[in-house]
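Undergrad: Attaching a predicted model along with its sequence, questions to come.
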Amino acid sequence: MDEFEDEVLQFPQTPKTPWSFGRQTSTSYPSRSEITHSELESRNPSAWNPERGTELLVAAEKGDSDTVRRLLETTSLDADFCSEEDKRTALHRAAGYGHLAVVEILLKAEGNPLVQSAAGRTALHDSCIGGFDRVVKVLVRYMKRGRALDTQDKDGQSACHLAAFHGELDCFNILADKGADCGLHDNLMRTPGHLAAMRNHPSILQSLFYKGINLQVTDSQGRSPIHYAAQHGGLEALVALIQCDCPTTVGDSFGCRPHHYAAAHNHVNCLRLLIKNGCHPEGRDGSGRTPAHMAAQYDGMTCLHWLLEKGINPNIQDDQGYTPLHYAGEAGSAECFNCCLQHDAELSIRNNRDDTALDTAKLAGHPVVIEKALKSELKCRHCLHKYNFLEWEKANQPSQVERGISHAGESAYVSPLPPAQRVASQLERNRQKQQKLSAKKTSQDKKGTKSDVKLPRRDLATKYYGEHVGDIYKLDF
């Protein structure tokens, strides 16, 4: 059992300590907007002493529990003192660095765990960022009122979002078990599942799936977590989402499927996995672009080369008449342009504006670099590697003697019989062997000799040298 389960943390019922002077003593925590710095200073000027307060913040950040306790007991300093720059209290700093003893002291001194910093974050947010699950347990026990666990910062992200983003599974499970909303949306309509897929944390995604959270929910642009995993190259997260039955062919608001994002960001392993699991290599988005178009447009040279090697049409056009060669010229990607030319892309194809790929490159301001790619002065590194390998194989062909030795080794033990007779004879031998075993078993059953006798236990020596070893040395096996 956890060492914190037996401990019951409660707020003081009759606050008569020096640090509670001039503060509200209700069990419902007031927000920072309800009690301002000026009000605290007007009630008790010494409670907002900058010098003492700075000393408290430094001690809390360093984990100096003795100094924190001394300042709170010997002065009337407020436990919620914060710096004017980031508005972070001592509780924020102690929780952010995982100082459990200091956190307990501040909470027992009526430190407010719901106070938000300038970024809108509570101490629970900071402890989840650092992955301090023991601190999270204590803070959660003090924040059972209402939806305090789902407090959102200025980006709309709760503590669950930050725990999922940083891959802190223990903190995430603690929040989920205490009733935090694991499907909460931030300002961009992203859930913790989106952030876990973005940072490639498959354990968080599996935890969400087992808790019944929908992993197909979309953000403000219609993208689900599987789009985020493909975009950011999270191969393990992508595998986890596919295992959780997330569809691979769903499009976002622009019709882009996950393999379009993988090609655009040059994540070839993710692209291969998605095509293997149902994505069509020439699937189009809302503008008619294929993954080859996306790879050429965003300089995804590795993905473009892999697609062209798999037989993708290099002259395929989108709704605007653009081929991958047009997009490579417009982006000024010399290697992608050369890769398309190496795979028989045509320079004469025109788009809807009657521009060739070279015209598009000139209009985009990349005539020089594309001219070098056209003359193969700048080459696709993958095409160059393939060419060098083929040339090496051609130059290092095996001699006639080496070919003869290789052929003799392959045919040295081949039966002289034709293949049909060879298979028939093998089947006949297997049948005869099976008949002999059946006849031997039948004769043993009739005699009742070895089948009814309980054999002695055998050891390693008996196994390899026979049962007579036990008779010679008179050992009991």
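TA: Arrived safely, thanks for sending.

Undergrad: CA atoms for contacts and neighbours, from now on please.
TA: Fine.

Undergrad: And the strands in the stretch 151-300 of the chain, which stretches?
TA: Assignment of strands within the stretch 151-300 of the chain using DSSP state E, counting those that start in this stretch yields no ranges at all.

Undergrad: now the most centrally placed residue in the chain, nearest residue through space, not along the chain?
TA: Closest to where the C-alpha atoms of the chain average out (Cα atoms, centre = their mean) is N200, at 1.3 Å. Nearest residue to N200, sequence neighbours excluded (Cα to Cα, 6 or more residues apart in numbering): G234, at 4.6 Å.

Undergrad: from memory that neighbour sits against A196, does it?
TA: No: using Cα atoms under 8 Å, G234 is not in contact with A196; the gap is 9.6 Å.

Undergrad: The structure to be compared is supplied as follows:
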Amino acid sequence: MVDIHRVSNHVQMDYDLDNREAKQGKMLPCHEDRLDSGLDSLKEDELVNQFQDMAVDAVLSTSLQEEYEPWRAAVTDDGDTLLHLAVIHEATDHALQMIRLSHNHPFLNVQNHQRQTALHLAVITEQLQLVEKLLKAGCDPRLADDSGNTPLHIACKKGSLACFGLITQNCQRHLASIVSFPNYSGHNCLHLASINGFVSLVEGLVQLGADINAQEQCSGRTSLHLAVDLQDSTLVRCLLDLGADVNCLNYGGFAPYHLTYGRQNEEIRCQLYARTPQALRQLPDSESDDSDMEDLDLSDDELYDDIKFGK
């Protein structure tokens, strides 16, 4: 049995990445990263009233502040706490106040119905001050949303170097497990950065110890396979310079060079041809390049990172 984190008020937390293994042979549906604005469940004036109600007099003693606070228990129909709503509506002052009063408190790690913590939302909306404050206050960067993405996965999909830097600098203890952890589509952080063509993030992840030859769980493609699939010559060159293995085969028995068949990018073909052994330059007899391409299956979640408001 895997260990499951839970918070007060019986709000379920996601699995501990250090103790969790992905289910074999089963991938959950993939959804776009999104945030629920809470507009249907809490009107703007009601939100302001809620924030005013939770205002805390600065002269209160520390002991009183640590006692039960009603504003921590307030949850919308979408599972959003006041902290979620403050992040969504970019009510920075109120968010900072709640973070300050909740240092190392389970409240910081409450997940809404999309299993997003306030840290997920701060990364999606790229509110760097909140990202840093949440991490330093004890928000757990290992928690995954309903697509299996941690905040670092989201930063890699969005190409946010600033969020990437803040997260990696403030979670050294768990960094290795987060970087290698696959989401529910079988992609780890390096795969997501590769799919979206963020070369700087690819370089940063490899420097941090990410396995450049890690295979995504759907069809065994490495980042080099993905780069060839997407015909990204800059990324192919980067991965080769970083030491990507041209001999690595996906689950269909294809090396990266095989994926150049039928493609128009001669630069990629030439780069791989010079590095690929003669034995791996011919397609497997029982397969075709087209069959492998049909398995590419990059969903909109991997190609785009739109924020959806509402359900």
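TA: Ah, there it is. As the structure is a computational prediction, the values presented were derived from the model and not from experiment.

Undergrad: about what we covered before: what's the residue nearest to the centre of the first structure aligned with over in the second structure?
TA: Using TM-score structural alignment, the partner of N200 of the first structure in the second structure is Q231.

Undergrad: Its match touches N265, doesn't it?
TA: Yes: under the criterion of Cα under 8 Å, Q231 of the second structure is in contact with N265, at a separation of 6.8 Å.

Undergrad: tell me the contacts of the residue nearest to N200 of the first structure?
TA: Listed by Cα atoms under 8 Å, 6 or more residues apart in numbering, the contact set of G234 of the first structure reads A197, M198, R199, N200, C270.

Undergrad: Greatest separation within these: which pair is it?
TA: R199 and C270 (14.3 Å; Cα to Cα).

Undergrad: the more surrounded of those two?
TA: Comparing R199 of the first structure with C270 by other Cα atoms under 10 Å, the one with more neighbours is C270, at 26 against 18.

Undergrad: I'd guessed that one sits against A262; true?
TA: Yes: applying Cα under 8 Å, one finds C270 of the first structure in contact with A262, separated by 6.1 Å.

Undergrad: burial of the aligned partner of V246 of the second structure in the first structure, as a residue count?
TA: In the first structure, V246 of the second structure lines up with L215, judged by TM-score structural alignment. The number of residues packed near L215 of the first structure is 23, by other Cα under 10 Å.

Undergrad: With T125 of the second structure instead?
TA: Neighbours of T125 of the second structure (other Cα under 10 Å): 17.

Undergrad: Map L190 of the second structure onto the first structure.
TA: Checking TM-score structural alignment: L190 of the second structure goes with C160.

Undergrad: Would you map the helices across the stretch 301-450 of the first structure?
TA: Residue ranges of the helices in the stretch 301-450 of the first structure, as given by DSSP state H, counting those that start in this stretch, are 301-309, 324-331, 334-342, 357-363, 367-374, 381-395, 400-411, 419-447.

Undergrad: Make CSV out of the ones you listed and add distance to R121 of the first structure and mean neighbour count.
TA: Formatted as CSV, the helices of the stretch 301-450 of the first structure follow (distance: least, Cα to Cα, whole Å; neighbours: other Cα atoms under 10 Å):
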stretch, distance to R121 of the first structure, mean neighbour count
helix 301-309, 40, 22
helix 324-331, 41, 28
helix 334-342, 45, 27
helix 357-363, 48, 21
helix 367-374, 49, 19
helix 381-395, 47, 12
helix 400-411, 71, 11
helix 419-447, 76, 11
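
Undergrad: would you list those in a markdown table and tack on distance to L274 of the first structure?
TA: Converted to a markdown table, these look like this (distance: least, Cα to Cα, whole Å):
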| stretch | distance to L274 of the first structure |
| --- | --- |
| helix 301-309 | 13 |
| helix 324-331 | 21 |
| helix 334-342 | 22 |
| helix 357-363 | 29 |
| helix 367-374 | 31 |
| helix 381-395 | 22 |
| helix 400-411 | 39 |
| helix 419-447 | 42 |
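
Undergrad: So which of those helices is nearest I472 of the first structure?
TA: Comparing the helices of the stretch 301-450 of the first structure by Cα to Cα, helix 419-447 comes nearest, at 27.3 Å.

Undergrad: which residue numbers in the second structure go with that closest one?
TA: Going by TM-score structural alignment, helix 419-447 of the first structure sits over no part of the second structure.
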